[in-house]
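Chemist: Predicted model follows, preceded by the sequence.
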Amino acid sequence: GLSKMNVRHSIDRAIREYPDRTALVFGDRRLSFSELSDRVNRLANGLMRLGISKGDRVGMLLRNCCEFIEIDFALSKTGIVRVPLNARLTGSDHEYMLNDSGANTLIFGEEFTETVQEIKPRVRTVETFVRVSQGLSMENVLNAIDYEGLIEKNPSEEPGGEVEEQDLHTLFYTSGTTGKPKGVMLTQKSWANVTINLILDYGPFTEEDVLLNTQPLSHGAGFFVLPCFVNGGTNVLLPDLKPSAVFETIEREKVTVLKLVPTMLYQLMESPEKDRYDLSSLHSIIYGGSPIAVPRLIEAVQFFGKKLVQLYGQAEAPMCISTFSRRDHIIEGSEEVVERLKSAGKPCINVEVRIVDDHGKDVQPGEVGEVIVRGYHIMKGYWNRPEETAQTLKDGWVYTGDLGYFDSHDYIFLVDRKKDMIISGAFNIYPKEIEEVIVTHPRVKEVAVVGVPDEKWGEAVKAVVVPKPGVEVTEQEIIDYCRERIASFKKPKTVDVVPELPRNPYGKVLKAALREKYWKGFDRRIH
């Protein structure tokens, strides 16, 4: 029955179906499906023998490696809840997430020994530390349990216990640009459905597929392991992300699917070595996670051909809100068609998307509203945060906080984050639109546009600009540049030139921090 809609079922089926195929490649390590299964079962039994049981939370602090996927599968099969920690965050972030989730175990890569040592006294609930050796032979100062030892000492029989579809599978901490990160609760059912959705929208995946994942598995990229795995394909992970290593791996492993963020796509495009390798095995390059500039997208299509696919999702509706497909990446043709390169594509196959006004009523095509999403994959809510859950999850719909509109052909165009919108006079102004203009100025490296207090209009547009290295740019130049290119009421009234913009560890600009200094003593709610 449906109550068995869980990840364990999918993993076990693939292992029976493809025992001798290569499941995993990392550096010079290669694991077949049956070898991986053997290690996963031993690990699962080992964790249960340590007294870790279904529903307990386990922190995972590792860079991409085979062990990451082994742990993933062992937790999925036993109903122990994954709490992936992004290696790019700081010790205090990890400490907050471990305490907030009430994790009783932390599995960490040897290279994080110092971080773990530093936070250990303040991590209240963690009793068990397991260390994955990465061949660095660092001293085991924490008296942590050795990961390989755990695998060697335990039996490879199937771990006991039942996993139901409503059981918690993962707590994903959002990259909060506002306040503390929130733990997004994803059930076994949500994870299984993300897998199905990715196969529908980015597949088909077959046993001939080889997927190279260049993003941290602790982040959204981790969702792509299963769609490939359940169909008998091979997952390839890289210890080194230099463009030459990526190209070399594509050629050597005959990679068919490449998963990356726009920044990595730019690095590949800019690499002088890009023409030296045979990349003909590739049929899909899946990108997403941050906005992409249209001129760069056109260059990428010119180089790689029609292999690019864009995804739009967020932690609360993971990976699957809309898809901009391979065939949509048209770089020549009517203005309307080329304009679509700015869109986030069409709603995913198994997902409902609406765009609504402040009263929850659908808006007309071309009219801006908030993007809301419903599907079997959405979150159950935020961990221990009923108020925030009630604000985001209403009647089974996730309110994304993203503003956008549908065009007449069902393409979604994202306009901005709702909380970043500026209301000046009676006009709604979207900072993203102004930023897209200013960033084309030849001396501007990056820019953030925010609303600042204005006695007459309520809010006024301010641009905060970072010039390119070694050049200067003035307020007047930027205002004049905008005057020629956007409606007068949208152009910045003031411009600040700064050496850098405040960002969170994921690279997102912290607009709340930028706004704060201008709003001291005023009553606009700082989000």
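Modeler: Perfect, I can see it now.
Chemist: CA atoms for contacts and neighbours, from now on please.
Modeler: OK.
Chemist: can you pull the contacts of the one residue sitting closest to the centre of the chain?
Modeler: The centre of the chain sits closest to residue 220, judged by CA atoms, centre = their mean, with a distance of 3.6 Å. By CA atoms under 8 Å, 6 or more residues apart in numbering, the residues touching residue 220 are 315, 318, 319.
Chemist: rerun that using 10 Å as the cut-off
Modeler: Contacts of residue 220 were listed using CA atoms under 10 Å, 6 or more residues apart in numbering, and they are 172, 288, 289, 313, 314, 315, 318, 319.
Chemist: do residue 144 as well
Modeler: The contact partners of residue 144, taken as CA under 10 Å, 6+ apart, are 106, 107, 108, 113, 128, 129, 130, 131, 132.
Chemist: let's see 7 Å
Modeler: With CA atoms under 7 Å, 6 or more residues apart in numbering as the criterion, the residues that contact residue 144 are 129, 130, 131.
Chemist: now swap in residue 80 and tell me
Modeler: For residue 80, the contacting residues are 53, 54, 55, 56, 57, by CA under 7 Å, 6+ apart.
Chemist: Next, work out how far apart it and residue 129 are.
Modeler: Using CA to CA, to the nearest Å, one gets 15 Å for the distance from residue 80 to residue 129.
Chemist: ditto for residue 240
Modeler: In this structure, residue 240 and residue 129 are separated by 27 Å, where distance is defined by CA to CA.
Chemist: Could you check which of the two is surrounded by more residues?
Modeler: residue 129 (20 against 12; other CA atoms under 10 Å).
Chemist: which helices and strands does the one helix or strand the more buried one maps to pack with?
Modeler: Mapping residue 129 onto the secondary structure by DSSP states H and E places it in strand 128-132. Packed against strand 128-132, as judged by 3 or more CA pairs under 7 Å, 6 or more residues apart in numbering; DSSP states H and E, are the following elements: strand 105-109, strand 145-146, helix 147-153.
Chemist: go again using 10 Å as the cut-off
Modeler: In this structure, strand 128-132 makes packing contacts with strand 57-61, strand 105-109, strand 145-146, helix 147-153, judged by 3 or more CA pairs under 10 Å, 6 or more residues apart in numbering; DSSP states H and E.
Chemist: Quick check: nearest residue in space to residue 128, chain neighbours excluded?
Modeler: Closest residue to residue 128 in three dimensions, ignoring its sequence neighbours and counting by CA to CA, 6 or more residues apart in numbering: residue 105, at 4.7 Å.
Chemist: Would you check that the one you found makes contact with residue 48?
Modeler: No. Using CA atoms under 10 Å, residue 105 is not in contact with residue 48; the gap is 11.6 Å.
Chemist: More neighbours: which of those two?
Modeler: Of the pair residue 105 and residue 48, residue 105 is the one with more neighbours under other CA under 10 Å, namely 22 against 17.
Chemist: Which residues are in contact with the more buried one?
Modeler: For residue 105, the contacting residues are 47, 50, 52, 56-60, 83, 98, 125-130, taking CA under 10 Å, 6+ apart as the criterion.
Chemist: what about versus this one:
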Amino acid sequence: MSLLYEWLDSAASVRRRGKFAQSALIYRDTYLSWYGLVHRVDRRARELKTFGIEAGDWVGLMLGSVPEFMVLALALSKLEAVVVPLDPTIGGRDLDMVLAAAQLRALITRPNASPPLAAPANPTTAEPSSSKTRISVENRRRLSGTLLTCTVFKRLSPKQPAESVPEVVLFTLDSGGDPKGVIRERRHLEGVSTSVARTLDVDANSLLCAATGLHTSQGFDLGLCTALSRHTGLILDDEMVVPRLAKMLAEQQLDILAATPAVFAAMTRLPTARPCPSKRTLCVSSGAPLTPSVARVFRRRFGVPLLSCYQAVETGPVSLDREGEHPDTVGRPFFGVDVRVATSSGAVLPPGQAGSVWVRSAGVSAHVVPPVKVRRHGDEIPISRCTTDGWLRTGDRGILDREGRLTLLGREDAGGQPALGGRMQDHRRELAPVVEVAPDQGAAQARAHRLGEVGRVALGVVGHHLQDLLQVVDRHPLLEQQGPHLLDQAQLHPGLDILDQGRAL
């Protein structure tokens, strides 16, 4: 069995001696005990085995934050298969690229999810003229008692010994916007869980809630991994409605609530929000830069600080503003994590000087799929690569002050310089007419289409003053990269001020 199931077995043994004093999972009005979780996992593992899933097979879970996600992940862990969490809203093109990179043995989805091979991308192979099918479906089965579908693919080639023994593969996006999978081994999972538990003081009596998908680094590391390793209760919900989160914070006696800055910003706008009764509740904000104004308003409304956190799929949680007094930074490193600011070649820079952010910890993983060969320039270490002593170049730029607090400045390109700065400044004159004609949607959309992502951002700030928009552009050159993310957040939370989020970048 793999580590995830070992954690479950250990938790069930501990809770059995304590007569299951706390539920393992809470999903809306459903409470699942540790005994019930073990029973469901064992039953599901036997069913998956009949589907032909064996040890070493990679199986994708394209589900939301529901109990069945955790049950299936633990069942696959018992079979020693590799768990591959995927975004349930992933598009056909990205799904096809994931299938090409990961060579999944099976994919478990909901009925309304994107079907496998929905948009074949015809990836480049070593033999372009080959007419062989990249993947083919062996069978489709319905998981008993659910509406979930398990699509089993034929194996392309016999299993080959690998350099590493993966347990989980978390997918993220590379600098070009294409999916890449980060391989996590047992040592990585152990390192991340220990780091989070020691930093956030998580014990068996804690109650956690991750208001993000379990397929993300935030949900997996701060939610599933930490809850299993420390035998704590975990609250799940595939539709994290902001009023429900605020009510949960006021009534559930949460110890840790992990969410994005956009969710916390929406919570501050609720007229019926009540203060949190527990002063030991930790509200962890990660996934995007936290605006200091949002942190101040949140503390005033709910009575607890909002902690700015920095984490990535390759590194796990890196640093945290543990006191909540410096929201413009991401605080000091987690337990067992070393952070330094250095040049692209790894030469350490003095405090107060901007440079590349490097991280070293037991949770750092530099193994990715598909493997990418990067040409080195001199003694420069490529982004997402490690030095011989274990330091990973994250691709972020930042500054370390004399007290060890890290301030992030944005992303960097392959040369180590801020990306897209000149391109954004070139669009200053073009942004003005887009905003001016914004009331005329046809003209605005036509001009925005010619500008690409910058035009989409301009349309997203309809109703704001042009001068404010240009201040955002001057404040940070990466608005063009983050434009789609901001618009997605505006659609999910209509009351969210997209301009405030732009300033946070």
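Modeler: Received, thanks. Computed from a predicted structure; not experimentally measured.
Chemist: circling back: return the members of the contacts of residue 220 of structure 1 classed as buried.
Modeler: The neighbour-count criterion (16 or more other CA atoms under 10 Å) marks 172, 288, 289, 313, 315, 318, 319 among the contacts of residue 220 of structure 1 as buried.
Chemist: max-length strand in structure 2?
Modeler: The strand that spans the most residues within structure 2, counting by DSSP state E, is strand 392-400.
Chemist: could you pull out the helices for the stretch 51-200 of structure 2?
Modeler: 67-78, 92-102, 186-200 (DSSP state H, counting those that start in this stretch).
Chemist: Out of the helices and strands packed on strand 128-132 of structure 1, flag the one nearest residue 195 of structure 1.
Modeler: Ranking these by their distance to residue 195 of structure 1 (criterion: CA to CA) puts strand 57-61 first, at 20.8 Å.
Chemist: Return the residues in contact with residue 342 of structure 2.
Modeler: For residue 342 of structure 2, the contacting residues are 348-350, 353-358, 393, 397-399, taking CA under 10 Å, 6+ apart as the criterion.
Chemist: give me that answer again for 7 Å
Modeler: Here residue 342 of structure 2 is in contact with 348, 349, 355, 356, 357 (CA under 7 Å, 6+ apart).
Chemist: same deal with residue 391 of structure 2?
Modeler: Contacts of residue 391 of structure 2 (CA under 7 Å, 6+ apart): 358, 359, 360.
Chemist: mind redoing it with 10 Å?
Modeler: Contacts for residue 391 of structure 2 were tallied using CA under 10 Å, 6+ apart; they are 338-340, 346, 357-361, 364, 366, 384-385.
Chemist: With residue 45 of structure 2 instead?
Modeler: Residues in contact with residue 45 of structure 2, defined by CA under 10 Å, 6+ apart, are 53, 71, 72, 73, 74, 75, 76, 77, 78, 79.
Chemist: element containing the counterpart of it in structure 1?
Modeler: The equivalent of residue 45 of structure 2 in structure 1 is residue 44 (alignment by TM-score structural alignment). For residue 44 of structure 1, the enclosing helix or strand under DSSP H and E is helix 33-49.
Chemist: Pull out the buried positions in that helix.
Modeler: In helix 33-49 of structure 1, the ones that count as buried by 16+ other CA under 10 Å are 33-48.
Chemist: ditto for stretch 445-464 of structure 2
Modeler: The neighbour-count criterion (16+ other CA under 10 Å) identifies 445, 447-448, 451, 453-462 as the buried residues of stretch 445-464 of structure 2.
Chemist: go on, stretch 181-201 of structure 1?
Modeler: Counting neighbours by 16+ other CA under 10 Å, one finds that the buried residues in stretch 181-201 of structure 1 are 181-199, 201.
Chemist: Please compute how far it lies from its chain's middle.
Modeler: For stretch 181-201 of structure 1, the distance from its own C-alpha centre to the chain's C-alpha centre is 12 Å (CA atoms, centre = their mean, to the nearest Å).
Chemist: so that stretch matches what in structure 2?
Modeler: Under the criterion TM-score structural alignment, stretch 181-201 of structure 1 matches residues 179-199.
Chemist: before we move on, the earlier item: nearest to residue 429 of structure 2, of the contacts of residue 391 of structure 2?
Modeler: The shortest gap between residue 429 of structure 2 and any of the contacts of residue 391 of structure 2 belongs to residue 357, at 33.3 Å (CA to CA).
Chemist: Settle this for me: that closest one is touching residue 345, isn't it.
Modeler: No. Here residue 357 of structure 2 lies out of contact with residue 345, judged by CA under 10 Å, at a distance of 11.5 Å.
Chemist: These two: who's more crowded?
Modeler: Comparing residue 357 of structure 2 with residue 345 by neighbour count (other CA under 10 Å), the higher total belongs to residue 357, at 28 against 16.
Chemist: Show me what that one aligns to in structure 1.
Modeler: Residue pairing (TM-score structural alignment): residue 357 of structure 2 is matched to residue 371 of structure 1.
Chemist: May I ask which helix or strand encompasses its match?
Modeler: Applying DSSP H and E as the criterion places residue 371 of structure 1 in strand 369-374.
Chemist: That strand packs against which elements?
Modeler: Counting by 3+ CA pairs under 10 Å, 6+ apart, the packing neighbours recorded for strand 369-374 of structure 1 are strand 317-324, strand 352-356, strand 393-394, strand 397-406, strand 412-417.
Chemist: what does the following helix or strand past that strand rub up against?
Modeler: For strand 369-374 of structure 1, the succeeding helix or strand toward the C-terminus, using DSSP H and E, is strand 381-382. The list of residues contacting strand 381-382 of structure 1 from outside it, by CA under 10 Å, 6+ apart, reads 171-174, 182-186, 316, 388-390, 392-393, 398.
Chemist: And the strands in the stretch 201-350 of structure 1?
Modeler: Ranges of strands in the stretch 201-350 of structure 1, per DSSP state E, counting those that start in this stretch, are 210-213, 234-237, 257-260, 284-288, 308-314, 317-324, 346-347.
Chemist: The second one: how far from the chain's middle?
Modeler: It stands for strand 234-237 of structure 1. Taking mean C-alpha positions (CA atoms, centre = their mean), strand 234-237 of structure 1 and its chain are 18 Å apart.
Chemist: which residues does the closest residue to residue 367 of structure 1 other than its chain neighbours contact?
Modeler: Nearest in space to residue 367 of structure 1, with sequence neighbours left out and distances taken as CA to CA, 6+ apart, is residue 405 at 5.6 Å. Taking CA under 10 Å, 6+ apart as the contact definition, residue 405 of structure 1 lies against 343, 354-356, 363-371, 411-415.
Chemist: And residue 405 of structure 1? What does it align with in structure 2?
Modeler: Matched by TM-score structural alignment, residue 405 of structure 1 corresponds to residue 399 in structure 2.
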